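[1] A predicted structure for the sequence below; I have some questions about it.
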Amino acid sequence: MPAYNSVFNKDPNPPRLVGNFPLLPLRTKVRGPVYPLPFPDPPLPANQSPDEESESYDILDEVLALFRANTFFRNFEIQGPADRLLVYGIWFVSDCLSKIRPTAGVRDATKDVMNLALDTNFAIPGDPGWPLNQMYEPPRDRQDSEILRQYMSQVRQELAARLLARVYDEASGDGKPSKWWLSFTKRKFMGKGL
């Protein structure tokens, strides 16, 4: 059985690419280089995603939906530019989960995960520390490199916030992280990590 690919590969409006990394629109309040998608009306709880057909559904909802299924795969066939962002999102979620201790409360976990998300010293495609440089093209020039770094920072912050809302679901009420999410802390998608 193959891994799950992104539905955004079939988008009739191709996204702007930096190298071959897509700058897809996001549903976020975090400032960045892409236009924000509208929030669902009526608003959804922080731990839920809109329907896939909704105009508010974005690639980060898909990353969180496919994370647990895709982490079991050692191989992944890139079928379009959105898959490159999906791969990056899965690696970043994996990094975030490794920062959450099973005994950590919401406050400590939020601090640790948001520090990781806000860190501006991260590798981008073309850097020596990037895990799969053979699958990603580097940015063309310094300006593209800066735009890609801003976009990836926006993705990291929004993805961290959404992940924390799911790991610390208010419905459980005990203030402890979900064991169903933390059981994936040791798994490495494609045997790699950021």
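    Cool, the structure landed.
[2] When you work out contacts or count neighbours from here on, use the C-alpha atoms and nothing else.
    Fine.
[3] can you pull the contacts of the residue sitting nearest the centre point of the chain?
    Nearest to the geometric centre of the chain sits G89, at 2.9 Å (C-alpha atoms, centre = their mean). Listed by C-alpha atoms under 8 Å, 6 or more residues apart in numbering, the contact set of G89 reads L60, V63, V155, R156, L159.
[4] Find the pair from the residues you listed with maximum spatial separation.
    The distance between the two most remote of the contacts of G89 (C-alpha to C-alpha) is 11.7 Å, for V63 and R156.
[5] This protein: strands as residue ranges?
    For the chain, strands defined by DSSP state E occupy the ranges 16-18, 21-23.
[6] For burial, what's the neighbour tally of W180?
    Other residues lying near W180 total 9 when counted by other C-alpha atoms under 10 Å.
[7] repeat for A104
    So A104, with other C-alpha under 10 Å, has 15 neighbours.
[8] List the buried residues for stretch 182-193?
    When burial is assessed from 16 or more other C-alpha atoms under 10 Å, stretch 182-193 yields the following buried residues: L182, F184, T185, R187, K188, F189, G193.
[9] another structure for you, compare them:
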Amino acid sequence: MPAYHSSFNEEPDVRQVGNVAILPIKTRIRGPAPIADASEADIIDETLDLFRANSLFRNFEIKGPADRLLIILILYVSDCIAKLAAQRTPPNQIDAGKMLNTLSVDSFPIPGDANFVLNAHYAPPASRVDADYLRQYLTQVRQELAARLVERLYADGTGVPSKWWMSFSKRRFMHRAL
């Protein structure tokens, strides 16, 4: 059974930095990302929907630039859940939001950096300006993804994260971690 791929691979006229798609997102966080239509799903919704299914796969065939962004975001969700699971006591929703927001703005490698784990599958940005744009875009997307992940983790209103999400804390997509 193959892994689930992004539905945004077929989008026409998508800007790319390196070979990573710059897709529109629904957000109130300031940044360079294009604004998506509020009535349609964006790459963040798709990442959260496909995370649990795709994290069971060891291999992932990249079919387009949106898949490269999807891989980065799935690995980030995995890191977020692992960070929450590493806490001695499960954090409440407010503390989890603060922890994940801090994680989203921390320094992280981008494609082309020496310590980026998937450099073999990604092209580096063409210039320093493109690299800065990609870093700002990924920071904005990571912040929005962290906010929506917290909403999903604490959707039941009990004040503890969902066990159905937290059970993936030890699972690694493609056996990798950012």
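    Thanks, I have it. Just so it is clear, the structure is predicted and the values come from calculations on it, not from any experiment.
[10] Superposed, what's their TM-score?
    Aligned and superposed, the two chains score 0.95 in TM-score terms (TM-score structural alignment, normalised by the length of the second structure); 175 aligned residues with a C-alpha RMSD of 1.1 Å.
[11] ok, back up a step: the second structure: which residue goes with the residue nearest to the centre of the first structure?
    Matched by TM-score structural alignment, G89 of the first structure corresponds to L73 in the second structure.
[12] how about the helix ranked longest in the second structure, aligned to which bit of the first structure?
    Assignment by DSSP state H gives helix 128-153 as the longest helix of the second structure. Counting by TM-score structural alignment, helix 128-153 of the second structure falls onto residues 142-167 of the first structure.
[13] Give me the mean distance between that stretch and the second structure.
    The superposed stretch 142-167 of the first structure is, by mean C-alpha distance after the TM-score superposition for the first structure, a mean 0.4 Å from where its aligned residues fall in the second structure.
[14] ok, so of the buried residues of stretch 182-193 of the first structure, who is nearest K99 of the first structure?
    Nearest to K99 of the first structure among these, counting by C-alpha to C-alpha, is T185 at 8.8 Å.
[15] Hmm, the closest one is touching P102, no?
    No - using C-alpha atoms under 8 Å, T185 of the first structure is not in contact with P102; the gap is 10.3 Å.
[16] State whether I59 of the first structure and L86 are indeed in contact, as I suppose.
    Yes - counting by C-alpha under 8 Å, I59 of the first structure touches L86, with 7.2 Å between them.
[17] Pull up the overlap in contacts between the two.
    What both I59 of the first structure and L86 touch, as defined by C-alpha under 8 Å, 6+ apart, is the set S6.
[18] what about the residue nearest to I147 of the first structure when sequence neighbours are not counted, how many neighbours?
    Spatial nearest neighbour of I147 of the first structure, chain neighbours left out: P33 (6.7 Å); criterion: C-alpha to C-alpha, 6 or more residues apart in numbering. Using other C-alpha under 10 Å, P33 of the first structure is surrounded by 15 other residues.
[19] quick one: P33 of the first structure from L26 of the first structure, how far?
    Counting by C-alpha to C-alpha, to the nearest Å, the separation of P33 of the first structure from L26 of the first structure is 10 Å.
[20] what do you get for R84 of the first structure?
    Where L26 of the first structure is concerned, R84 of the first structure sits at a distance of 15 Å (C-alpha to C-alpha).
[21] ok, these two, which is more surrounded?
    The residue with more neighbours, out of R84 of the first structure and L26, is L26; 24 against 19, by other C-alpha under 10 Å.
[22] Now do the contacts for that one.
    V34, Y35, P36, L37, D58, I59, L60.
[23] Which one of the residues you listed is nearest to Q143 of the first structure?
    V34 (15.0 Å).
[24] Just to check, the closest one is in contact with L23?
    Yes - V34 of the first structure is within contact range of L23, at 6.8 Å (criterion: C-alpha under 8 Å).
[25] Give me the common contacts of the two.
    Y151.
[26] Which one of the two is surrounded by more residues?
    Shown here are V34 of the first structure and L23; by other C-alpha under 10 Å, L23 has more neighbours (22 against 15).
[27] Aligned to the more buried one, what sits in the second structure?
    Using TM-score structural alignment, L23 of the first structure sits opposite I22 in the second structure.
[28] Any figure for the gap between that match and F108 of the second structure?
    Where F108 of the second structure is concerned, I22 of the second structure sits at a distance of 18 Å (C-alpha to C-alpha).
[29] Likewise for T139 of the second structure?
    T139 of the second structure is 9 Å from F108 of the second structure, by C-alpha to C-alpha.
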